Each structure stands twice: as structure tokens, then as C-alpha cells.
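> What follows is a predicted structure for the sequence shown.
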Amino acid sequence: MTEDAEANPKMDLEGNQVCKSSSFPYTNDYSAPQQFHREASDQGQHEVKVEEIESKLCELLDAMSTETTELGEFLKKERELTKELYCILRGILVHLKTSFNVPAENVTKLRYANQIKLDTEAQLVVVWPGNKVDSKPLKDYSPDVVLAVLWTIFPELEKVIKARKEKTKKRVGLLERIRRQMTTLQKAFAEPSNEGFKLVPDEGGENTHVSSTQKPIS
């Protein structure tokens, strides 16, 4: 092949280079079939991705439905327990006739309050800056507030109960002592009898011996 032939290859009427070993036109453009194959492949991958997304979405929806149902049950139980705890606490505070101051920093949602107090009716009284006062039953606050208040007052409530126990214990001891003394006095005033007589106070305040089988004359 001469240099002129190499420099000027034969071209067909459409401008395509003619193959040396064949009379068929030869072209370097493979982009059309490759582009078609690529588009078909992309479309297939897209359909697969859509199916995967739909499948994952259905799984997520099912999981969300289950979780939502369980969440609703827990929220209902939480409200019931909060109300029950409020009723129990109210009964205790009314019986003990005591109230508690709650540091505002212990209750995150009420941390900007000037003063927080749980009164004897289990009402949470909140004093805000500017002397604005909110007062409502503890059960009407969020569970976070209820738990924070209970966590704060329980140590103080234990002290109150312990002090009340000690006070009651002393009263019981005194009553027991009085009972023993009165029993001793009763025995001292009673006279032994073989006929089954016992002491019965008469109308004049004096003791009269009567038979245990007879009723005193009124």
C-alpha cells in the first residue's frame, strides 16, 4: 500500500471508510447498539430497584403498624398507672397532712419556675416569674414531671413516715403502760371469792359483790 493510499483511504458515498478486505462499508461507530443495551440494562435495574423499594416499604409499614399499636397500648397503660399513683399518693398525703417543696432544677420541664410545691391534696403548685401561679393535680402533668416529682419527694416522704412511726410507737407504749397500771389497780380492788363473786360498781359509785350468774339490779 502506498503512502497516498494510507493517507487517503477509500470512502463510500455516505462518508464511511471502506474496509480493505471487503466491499462492505466499515464504520467505527458502535455507540448506537451499546447505548441501546445500556438503556435496556438501566431500565431493568430501575425496575428491580422499584420492586425492592416497594418490598422494603411494605415491610416498614407493617413494622410501623405493629409498633404504633404497641405504643398506643403502653400510652394507655401509662395514663392508667399515673392516675392510680396520684390517687394513692393523695390518700397518703391527706392522711399524713404533709406537703413537699420540690426544687425546680429537679424537674426539667419546670426548671424555670420560681417555686414548686406538692400540697396535701397532691396538687402541684408552680409559681412562675411575675408571680403567675399554675395549680393542677399531679396526674394532669406529663409522666416525666410525675416521675421527677416522685423521685424528689420519696426521700422526704420516708422521713415523714419514719417520724410518724416513732411518734405512734411512743403513744402505743404509753397506752400499754396505762393499761398495765389499770389492770393492776383492778386486781388490787377485787376481793377473791369462792362463790364466783366479782366487783360491780353500783349507782353510788361503790363496788357491790354480785354473783357471776346474776345480773345487777338496775
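Thanks, I have the structure now. Computed from a predicted model, the values in this text were never measured in an experiment.
> Please count neighbours and contacts with C-alpha atoms only from this point.
Fine.
> For this structure, which segments count as helices?
Secondary structure of the chain by DSSP state H: the helices cover 3-7, 31-96, 143-189.
> what's the closest of those helices to V210?
Between V210 and the helices of the chain, the shortest separation by C-alpha to C-alpha is 14.7 Å, and it involves helix 143-189.
> Which neighbouring elements make contact with that closest one?
If you count contacts as 3 or more C-alpha pairs under 8 Å, 6 or more residues apart in numbering; DSSP states H and E, helix 143-189 packs onto helix 31-96.
> quick one, the helix it packs on and helix 143-189 angle?
20 degrees (axes from the mean of the first three to the mean of the last three C-alpha atoms, to 10 degrees).
> Got another one to weigh against that:
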Amino acid sequence: MTLPATPAPTPPASMAELWKPVLIRAVVALVFGLVTIFWGSPSVHILAWAAGLYLLATAVSVWMSRVLPVAVPVVMAIGGIGALATQSDAGVALSAVLGLLVLGVAELVRGLRKRDSLARDWIISGIIAVGTAAALPFFISLGAHALLGVAGGGAILTGVLWMLSGLTLRHDAQVGTQPGSQATAPGASPEAVN
């Protein structure tokens, strides 16, 4: 007697839909990073607007993912508003430090606690965010161009990381919807990203 074939496990809805906010976050980071590269001599107002909008847009993408605690995007949004309101090198840097430090620590904790297919990405992204936050205060005296360079460098690194992760998640979600396909990568747990 033969047993009927069981269908391959499909990723949970949260895993299948996570690629969208991850790709949005990647695009936000890459756009900000490109702005920092190609803006030759930014004023403090350009710094404030670029950093403030970057923090706000990142907060929205983190909130959309519903993976990190709600306090994380709230603090990032406060950092973005702080950067827009202060319009000074020190104010923008300290606002960015607040947002990036909270984001980085939350991502590190998430990566270390949840051993899912994105654990290493959370850890790497957390290290980049914490490293960027730790470096920013040392560049305040050098002005807007240096601050944008440091923040933009971290943004480009995380943008590339999350772009690759988002495209991988999208591919896995599409493969998981096809009959008879394997929903997760070999060795990866099919559990939710929560």
C-alpha cells in the first residue's frame, strides 16, 4: 500500500510577504546612499533633510515588516523628526545615532534569538547600524559632507544586504506557491520570521 504524497510545506504568510518591506527598506537605503555619494558639497539643511527623510522612510519600512518591536520604528521616526527639526550638524548626528543605535540593537537581538533564514542578515544589518551610530559622533566637527558620507556608507551596505535578502525571499515565496516545490532553502526552517 502506497501512502499519498504530502504537499511540500509552504512558507507562512508572514514569510511569503516579508520580501516587500525588505525590498522597500533596501531601496530607501540605496537611494539615500546614492544621494550622499553624488552630492558634492551639501549644506547642513541638505544633511538634515536627507538624514531626516531617510530615518522616517526606514521607520516606515521597518514598521511594515512587523518583525521588530513597534518601539523601533517609533524611535527611528523620532530620530527623523529630530534631524529635520534641529537643522544642525550635531542635532542631525545625534538624531541619527539614536535611531540607528536602537535599530541596530533590535536587529542584533532578533538575529541572535530567532534562528531563521534571515538570522545572519539581521545580525549583519545590526552590526552595520550600531557601527554607523558609533562612528557618527566622531565626524560632527567635519560637517555635513562627512556625516552624510558615514551615514551613506552604512546605508549602502545595508541596502545591498537587504536587496539580496528581499530578492531571495521573493524567489522562495514564488517557488513555494508552485505545486511540488520546496518552500524553503535546504537546512532552513519553514517557521515564520516572527
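Thanks, I have the structure now. Just so we're clear, the structure is a prediction, and the values are computed from it rather than from any experiment.
> Fetch the TM-score of the aligned pair.
Here the TM-score for the pair of chains, by TM-score structural alignment, normalised by the length of structure 2, is 0.20; 75 aligned residues with a C-alpha RMSD of 6.3 Å.
> Mind putting the helices of structure 1 into a markdown table with distance to D134 of structure 1 and mean neighbour count?
Output for the helices of structure 1, formatted as a markdown table (distance: least, C-alpha to C-alpha, whole Å; neighbours: other C-alpha atoms under 10 Å):
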| stretch | distance to D134 of structure 1 | mean neighbour count |
| --- | --- | --- |
| helix 3-7 | 98 | 8 |
| helix 31-96 | 18 | 13 |
| helix 143-189 | 14 | 13 |
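> can you put those in a markdown table and add distance to Q123 of structure 1?
Compiled in a markdown table, the helices of structure 1 are given as follows (distance: least, C-alpha to C-alpha, whole Å):
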| stretch | distance to Q123 of structure 1 |
| --- | --- |
| helix 3-7 | 103 |
| helix 31-96 | 9 |
| helix 143-189 | 11 |
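> nearest to P201 of structure 1, of these?
Smallest distance to P201 of structure 1 across the helices of structure 1 (C-alpha to C-alpha): 11.3 Å, for helix 143-189.
> Counting by contacts, list what the longest helix seen in structure 2 packs against.
The helix spanning the most residues in structure 2, taking DSSP H as the definition, is helix 144-177. The contact analysis (3+ C-alpha pairs under 8 Å, 6+ apart) places helix 144-177 of structure 2 against helix 13-17, helix 19-38, helix 44-65, helix 89-113, helix 119-135.
> how about these, which one is nearest V72 of structure 2?
Closest to V72 of structure 2 of these is helix 89-113 (C-alpha to C-alpha; 5.9 Å).
> If I take the closest one and helix 144-177, what angle do their directions form?
Using the same axes, to 10 degrees, helix 89-113 of structure 2 lies at 30 degrees relative to helix 144-177.
> buried set for helix 89-113 of structure 2?
89-108, 110-111 (16 or more other C-alpha atoms under 10 Å).
> where's the nearest residue in space to V60 of structure 2 that is not next to it in sequence relative to V105 of structure 2, distance?
If the residues on either side of it in the chain are set aside, V60 of structure 2 comes closest to P73, at 6.8 Å by C-alpha to C-alpha, 6 or more residues apart in numbering. Using C-alpha to C-alpha, to the nearest Å, one gets 13 Å for the distance from P73 of structure 2 to V105 of structure 2.
> repeat for R113 of structure 2
12 Å.
> Find the centremost residue of structure 2, please.
Centroid-nearest residue in structure 2: R25, 5.3 Å away (criterion: C-alpha atoms, centre = their mean).
> List the residues that contact that residue.
A57, T58, S61, V62, G159, W162 (C-alpha atoms under 8 Å, 6 or more residues apart in numbering).
> now the fifth one, nearest residue through space, not along the chain?
So that's G159 of structure 2. A26 (4.1 Å).
> In this structure the one you found contacts V160, no?
Yes: between A26 of structure 2 and V160 a contact is recorded at 6.7 Å, counting by C-alpha atoms under 8 Å.
> quick one, which of these two is more surrounded?
A26 (26 against 16; other C-alpha atoms under 10 Å).
> Any chance of CSV for the helices and strands packed on helix 144-177 of structure 2, columns distance to L148 of structure 2?
Compiled in CSV, those are given as follows (distance: least, C-alpha to C-alpha, whole Å):
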stretch, distance to L148 of structure 2
helix 13-17, 32
helix 19-38, 6
helix 44-65, 7
helix 89-113, 9
helix 119-135, 11
